[in-house]
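Chemist: Mind looking at a prediction? Sequence and model below.
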Amino acid sequence: MTSELLDQALLDLALIEEATKKSGLVWVRGAEAPAARALWHVWHVWHEGAVCLVGDGPDEQPLPGLTAGGFAEVTVRGKDKGGRLVSWQATVSEPAPGSPEWEAAVAELKGKRLNAPDSEEMPARWARECRVLRLVPTGSVAPLPTGSLAQRPVPTPATTRKPVPAALPRLLTRRRKKK
């Protein structure tokens, strides 16, 4: 490997790490994701050179298409505007519950998990009911897309609300009388 290629690989890894550490949310596309919903937004932590995720259990985020030994594409958003900063390829691994790698990832994830119904029992519940995954960068940054990546919304039975009642704007803008 030439010096220039090595320097570029190190710069790519530094960009991946710095952007991913600062972003609380990433979009992930697993190699085996369903076609209807290829990109999923997930919360994560950056730990020991990888994105760590927990999900696929009750009260946790879905992780479709992410299988141990497979590949994933990770897209990191900017914290200030929420736009795409960098996309990169990763290998997916699933450490065995109770292994040192699993314990280290869970310790980091537990500290970042918001609104957990059972904060002290989380690691045991994750070991029983969920999957903890590590997405390790392969080292290369994908080029940013040139066109729009807009997709149709996922079909849903939800509907928009009915028209606003005519009197509501007057009620909302009416000032309170001083006492």
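Modeler: That came through fine.
Chemist: use CA for all of it now, contacts and neighbours both
Modeler: Fine.
Chemist: And the contacts of the lengthiest helix in the chain?
Modeler: Using DSSP state H to assign secondary structure, the helix with the most residues in the chain is helix 3-22. For helix 3-22, contacts defined as Cα atoms under 8 Å, 6 or more residues apart in numbering pick out 26, 45-46, 49, 51, 76-79, 85-86, 88, 137, 139-141.
Chemist: now stretch 115-133
Modeler: Under Cα under 8 Å, 6+ apart, the answer for stretch 115-133 is 52-58, 60, 68, 92-95, 97-98, 102, 105-106, 110.
Chemist: Out of those residues, which sit inside strands?
Modeler: 52-55, 92-93 (DSSP state E).
Chemist: residues in contact with the spatially most central residue of the chain?
Modeler: Nearest residue to the geometric centre of the chain (Cα atoms, centre = their mean): Val42, 2.3 Å. Val42 is in contact with 25-28, 53, 61, counting by Cα under 8 Å, 6+ apart.
Chemist: Please compare the first structure with the one that follows:
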Amino acid sequence: MTQELLDQALVEEATKKSGLIWVRGISVPAPSGPDDEVPAQALWHVWHDGAACLVGDGPGEQPLPGLIDGGDAVVTVRSKDKGGRLVSWSGTVVELAEHTPAWEAAVAELKGKRLNAPDGEAMTERWARECRVLRLEPTGATAELPQGSLAERPLPTPATTRRPVPAALPRLLLKKRKRR
């Protein structure tokens, strides 16, 4: 019993303090095959009322792949200071119906943490129309942290990085002004 309470406290404190969690959704088993696993994805969240709350799957919001209502998820929490893995826990995905008391409470918390929203105060109505608000409720099971770096190749994207700095640019920037 004591170990369960310590695990619960660790999950809650670590997840509360971390602004970013890694979530791997495990979809409900298909009748014709085994469970499908989706790779872990970094997601911003807030801890509210005993669960990690997320918003996404809408224009301008984070994608929530593999997170379906009633499904399971594995959450790995990182340290906000050092970025290392602190704890990994299992949870159940609960999709909140819009404008219910639970949805309103979760959205009020999420709204305070959402950075650079394109529509400011109108974002909650956009979330109700176009997005999903989820709760990841811990099941009480913590997992052993994986060993190694878990580094993987980035997914293909149309985004590009900057090109190399032109060779003449440093000379132009550091050129001293001539005195008259």
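Modeler: Noted; the coordinates are in hand. Bear in mind the structure is a predicted one, so any value in this text is a computation, not a measurement.
Chemist: In JSON lines, list the contacts of Val42 of the first structure along with distance to Thr173 of the first structure.
Modeler: JSON lines is the format used below for the contacts of Val42 of the first structure (distance: Cα to Cα, whole Å):
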{"residue": "Leu25", "distance to Thr173 of the first structure": "37"}
{"residue": "Val26", "distance to Thr173 of the first structure": "40"}
{"residue": "Trp27", "distance to Thr173 of the first structure": "40"}
{"residue": "Val28", "distance to Thr173 of the first structure": "44"}
{"residue": "Leu53", "distance to Thr173 of the first structure": "46"}
{"residue": "Gln61", "distance to Thr173 of the first structure": "40"}
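Chemist: Scan those and report the most crowded one.
Modeler: Val28 (26 neighbours; other Cα atoms under 10 Å).
Chemist: Look at the equivalent of that residue over in the second structure and tell me its secondary structure.
Modeler: Using TM-score structural alignment to pair residues, one finds that Val28 of the first structure aligns to Val23 in the second structure. At Val23 of the second structure, secondary structure determined by DSSP: H, G, I helix; E, B strand; the rest coil is strand.
Chemist: quick one: contacts for Val23 of the second structure?
Modeler: Val23 of the second structure makes contacts with 40-43, 73-76, as judged by Cα under 8 Å, 6+ apart.
Chemist: still on that earlier bit, the residue nearest to the centre of the first structure looks like it's in a strand, true?
Modeler: Yes. Note on Val42 of the first structure: a strand contains this position according to three-state DSSP.
Chemist: Any figure for the gap between Leu64 of the second structure and Trp89 of the second structure?
Modeler: To Trp89 of the second structure, Leu64 of the second structure is 18 Å away according to Cα to Cα, to the nearest Å.
Chemist: and Lys178 of the first structure, how many residues sit next to it?
Modeler: Lys178 of the first structure: 4 neighbours (other Cα under 10 Å).
Chemist: Helix, strand or coil: sort out it for me.
Modeler: Lys178 of the first structure - assigned by three-state DSSP - is coil.
Chemist: roughly how far apart are it and Ala127 of the first structure?
Modeler: Lys178 of the first structure sits 59 Å away from Ala127 of the first structure, going by Cα to Cα.
Chemist: Would you map the helices across the first structure?
Modeler: Under the criterion DSSP H, helices of the first structure are mapped to 3-22, 100-112, 122-129, 168-173.
Chemist: wait, which of those is closest to Glu32 of the first structure?
Modeler: Closest of the helices of the first structure to Glu32 of the first structure is helix 122-129, at 21.2 Å (criterion: Cα to Cα).
Chemist: Mean distance between the closest one and the second structure after superposition?
Modeler: Helix 122-129 of the first structure differs from its equivalent in the second structure by a mean of 1.3 Å after superposition (mean Cα distance after the TM-score superposition for the first structure).
Chemist: Tell me which residues of that helix come out buried.
Modeler: For helix 122-129 of the first structure, the neighbour count (16 or more other Cα atoms under 10 Å) marks 122-123, 126-127 as buried.
Chemist: One more: stretch 74-91 of the first structure?
Modeler: For stretch 74-91 of the first structure, burial by neighbour count (16+ other Cα under 10 Å) applies to 74-78, 85-91.
Chemist: neighbouring contacts of that stretch?
Modeler: Here stretch 74-91 of the first structure has contacts from 16, 19-20, 22-29, 69-73, 135-144, using Cα under 8 Å, 6+ apart.
Chemist: Brilliant, that's me finished.
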